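> sequence-free structure coming up:
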């Protein structure tokens, strides 16, 4: 019975990803981001619950990766597709199911993120070394990076930022960078708390505090900076 608890949380991640997918396809990117955030929250909870209840299982590992493929793999690809489409059309409003459905092949390059996420998750499932640390950027962190872009457009309303984000070359560059980071050899610490001790989790606590400060001061613009901070801290500490 206990092992059904983390699996139920993982299934809630799957459900959140499905809802986010629908909103992303409909170009309601704010709602898509909301449900991705909810899904990632369940993704954190399921692992935490499995460790606390000591009911880790191979089924849970496989189910977790399948959930991440939807929430943190498929949805970011659709969002990048939409952003590239907007960049080509020069505006936010896109009649995806209306009369303005003509498009080039360019927006489909956004799904490079989905392909890279699938490859990263498949490697993770057969890699026994990624227990206390990750090799390459985890798909949830990458999803947060991509989903932050429409939120910055909506809530920061800065003309200079808008021009950068809706520049197709910036988006293509970020897509390629995202694909590289997902499958890079860079070792990154995992946010897995086996206990609440500061000595055992000092790096994690410092990262979370720094992230909170950035979010409170910079709102959604903080998310890309938090991803950069995550990588830098990992490189400096070398996961020790």
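Sure thing, it's come through. These numbers come from a predicted model, not from an experiment.
> could you use CA atoms for every contact and neighbour count after this?
Noted.
> how near is residue 139 to residue 184?
Using CA to CA, to the nearest Å, residue 139 is found at 12 Å from residue 184.
> between the two, which is the more surrounded one?
residue 139 (28 against 14; other CA atoms under 10 Å).
> hmm, residue 117 and the more buried one touching each other?
Yes - between residue 139 and residue 117 there is a contact under CA atoms under 8 Å: 6.2 Å.
> overlap in contacts of those two?
72-73, 182 (CA atoms under 8 Å, 6 or more residues apart in numbering).
> which among these count as buried?
Among the shared contacts of residue 139 and residue 117, the ones that count as buried by 16 or more other CA atoms under 10 Å are 72-73, 182.
> help me confirm that residue 83 is found in a helix?
Yes - using DSSP: H, G, I helix; E, B strand; the rest coil, the assignment for residue 83 is a helix.
> nearest residue to it other than its sequence neighbours?
Counting by CA to CA, 6 or more residues apart in numbering, residue 166 is the residue found nearest to residue 83 once chain neighbours are left out, at 6.8 Å.
> residue 220 touches residue 147, doesn't it?
No - counting by CA under 8 Å, residue 220 stays clear of residue 147, with 9.7 Å between them.
> pull the contacting residues for residue 193.
Taking CA under 8 Å, 6+ apart as the test, what residue 193 contacts is 48, 201.
> one more time with 10 Å
47-48, 51-52, 132, 200-201, 204-205 (CA atoms under 10 Å, 6 or more residues apart in numbering).
> quick revisit: quick check, nearest of the buried ones among the shared contacts of residue 139 and residue 117 to residue 124?
Proximity of those to residue 124 (CA to CA) peaks at residue 182, which lies at 10.7 Å.
> could you measure from the closest one over to residue 42?
Distance of residue 182 to residue 42, given as CA to CA: 21 Å.
> residue contacts, the most far-flung residue of the chain relative to its centre?
Of all residues in the chain, residue 99 has its C-alpha farthest from the mean position, at 31.5 Å, by CA atoms, centre = their mean. Applying CA under 10 Å, 6+ apart, we find residue 99 in contact with no residue.
> off-centre distance for stretch 20-36?
13 Å (CA atoms, centre = their mean, to the nearest Å).
> included below, for side-by-side comparison, is a second structure:
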């Protein structure tokens, strides 16, 4: 019976891993809009494996190692591949060209040839060759994400300070920020194509920004640095449910729920940014109270 109990949390961890693998496959095979859903399910399973281990009272060193290995795939490699595909789809020399999601543009990639050249067609008209030279190397910048995630996960395993809080941005938070971007872009462009949104809407402006290579690279760099930065971030672990001592958690949850109710998926990147900002503000208050004492 004990063996079965020990197996249950590990099954959730295995599900987390499978979700990460599927996200990578979908991103690389032209179905990147499905990748975020795999990430969301994996994030839920990642929470449940630890929850079940505590509930069944079967925490183990094996489970801890399995969790880190699965997280490396789902919250390290997968977001890197998503950014890699998005950067490869948004060629700076031809910005309206897109291969992820549904684009309102009539251009599409017909074939990739050699040395940074691609062949494109427009409404069946004769192909045009475009050379984007050094820009072909831009997508590889995305691999900064799994590299920093590797150090973040290893650091978490050996850092005893992170039992009740985090030091640096957790990899699931980073991945949720990244994973939702293609979903937001695709959804907005579909609504534009169907006439449900205009190009004057804030959603279209935001979608244009998040698909910009500079934004993607800057986001990748900032998120990577935050993962290994010595910045204390509060954890959503309640030792009790009284307001005193949990002010920052209740404030965060209240704003996060309000953002989700108003903006739906658009809220996710904002919630991650809010989490970091509230943590920094909370650190200043804690530091000030400590100095007073």
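The structure has been received and is ready for your questions. Just so we're clear, the structure is a prediction, and the values are computed from it rather than from any experiment.
> tm score of chain vs chain?
Here the TM-score for the pair of chains, by TM-score structural alignment, normalised by the length of structure 1, is 0.90; 237 aligned residues with a CA RMSD of 2.2 Å.
> the residue farthest from the centre of structure 1 pairs with which position in structure 2?
Matched to structure 2 by TM-score structural alignment, residue 99 of structure 1 sits across from residue 111.
> repeat that for residue 65 of structure 1.
By TM-score structural alignment, residue 65 of structure 1 lines up with residue 68.
> what count of nearby residues applies to its match?
Quick note: residue 68 of structure 2 (other CA under 10 Å) scores 18 neighbours.
> can you pull out the helices in the stretch 151-293 of structure 2?
For the stretch 151-293 of structure 2, the helices defined by DSSP state H, counting those that start in this stretch occupy 171-193, 202-210, 213-228, 247-263, 267-292.
> grab the most central residue of structure 1 for me.
The centre of structure 1 sits closest to residue 143, judged by CA atoms, centre = their mean, with a distance of 1.9 Å.
> so that one touches residue 34, yeah?
No - with contact defined as CA atoms under 10 Å, residue 143 of structure 1 does not count as touching residue 34 (11.7 Å).
> who touches both of these two?
residue 40.
> mean per-residue distance, the lengthiest helix in structure 1 to structure 2?
Criterion DSSP state H: the longest helix present in structure 1 is helix 29-53. When structure 2 is superposed, helix 29-53 of structure 1 averages 0.9 Å from its matched positions, counting by mean CA distance after the TM-score superposition for structure 1.
> give the aligned range of that helix in structure 2.
Per the alignment by TM-score structural alignment, helix 29-53 of structure 1 matches residues 32-56 in structure 2.
> what does the residue nearest to the centre of structure 1 align to in structure 2?
So, by TM-score structural alignment, residue 143 of structure 1 is matched to residue 175.
> hmm, residue 81 and that match touching each other?
No - contact between residue 175 of structure 2 and residue 81 fails when scored by CA under 10 Å: they sit 11.1 Å apart.
> which residues do these two both contact?
residue 145.
> trace residue 85 of structure 1 over to structure 2, please.
Taking TM-score structural alignment, residue 85 of structure 1 has residue 88 as its aligned residue in structure 2.
> run a quick neighbour tally on that match.
Residue 88 of structure 2: 20 surrounding residues under other CA under 10 Å.
> in three-state terms, how would the closest residue in space to it that isn't next to it in sequence be classified?
Spatially, and ignoring its direct neighbours in sequence, residue 88 of structure 2 is nearest to residue 139 (5.3 Å; CA to CA, 6+ apart). The local conformation at residue 139 of structure 2, judged by three-state DSSP, is helix.
> before we move on, the earlier item: nearest to residue 238 of structure 1 among the buried ones among the shared contacts of residue 139 and residue 117 of structure 1?
Distances from residue 238 of structure 1 to those, taken by CA to CA, are shortest for residue 182, at 17.9 Å.
> quick one: the equivalent of that closest one over in structure 2 and residue 87 of structure 2, what's the gap?
Matched by TM-score structural alignment, residue 182 of structure 1 corresponds to residue 227 in structure 2. Per CA to CA, residue 227 of structure 2 is found 21 Å from residue 87 of structure 2.
> and for residue 192 of structure 2?
Counting by CA to CA, the gap from residue 192 of structure 2 to residue 87 of structure 2 is 22 Å.
> equivalent analysis for residue 43 of structure 2, please.
Noted for residue 43 of structure 2: a distance of 24 Å to residue 87 of structure 2, by CA to CA.
> and those two? Which one has more around it.
residue 87 (27 against 22).
> just confirm residue 192 of structure 2 contacts residue 205, I think it does.
No - at 11.6 Å, residue 192 of structure 2 does not count as touching residue 205 under the criterion of CA under 10 Å.
> those two - which one has more neighbours?
residue 192 (19 against 12).
> ok, back up a step: for my notes, confirm the residue farthest from the centre of structure 1 occurs in a strand.
No - per three-state DSSP, residue 99 of structure 1 lies outside any strand segment and is coil.
> residue contacts, residue 182 of structure 2?
So residue 182 of structure 2 contacts 27, 32-36, 82-83, 85-86, 100-101, 188, 207, 210-211 (CA under 10 Å, 6+ apart).
> hmm, try it at 6 Å
The contact partners of residue 182 of structure 2, by CA atoms under 6 Å, 6 or more residues apart in numbering, come to none.
> and for residue 74 of structure 2?
residue 20.
> what's the answer for residue 42 of structure 1, then?
Neighbour list for residue 42 of structure 1: 9, 13 [criterion: CA under 6 Å, 6+ apart].
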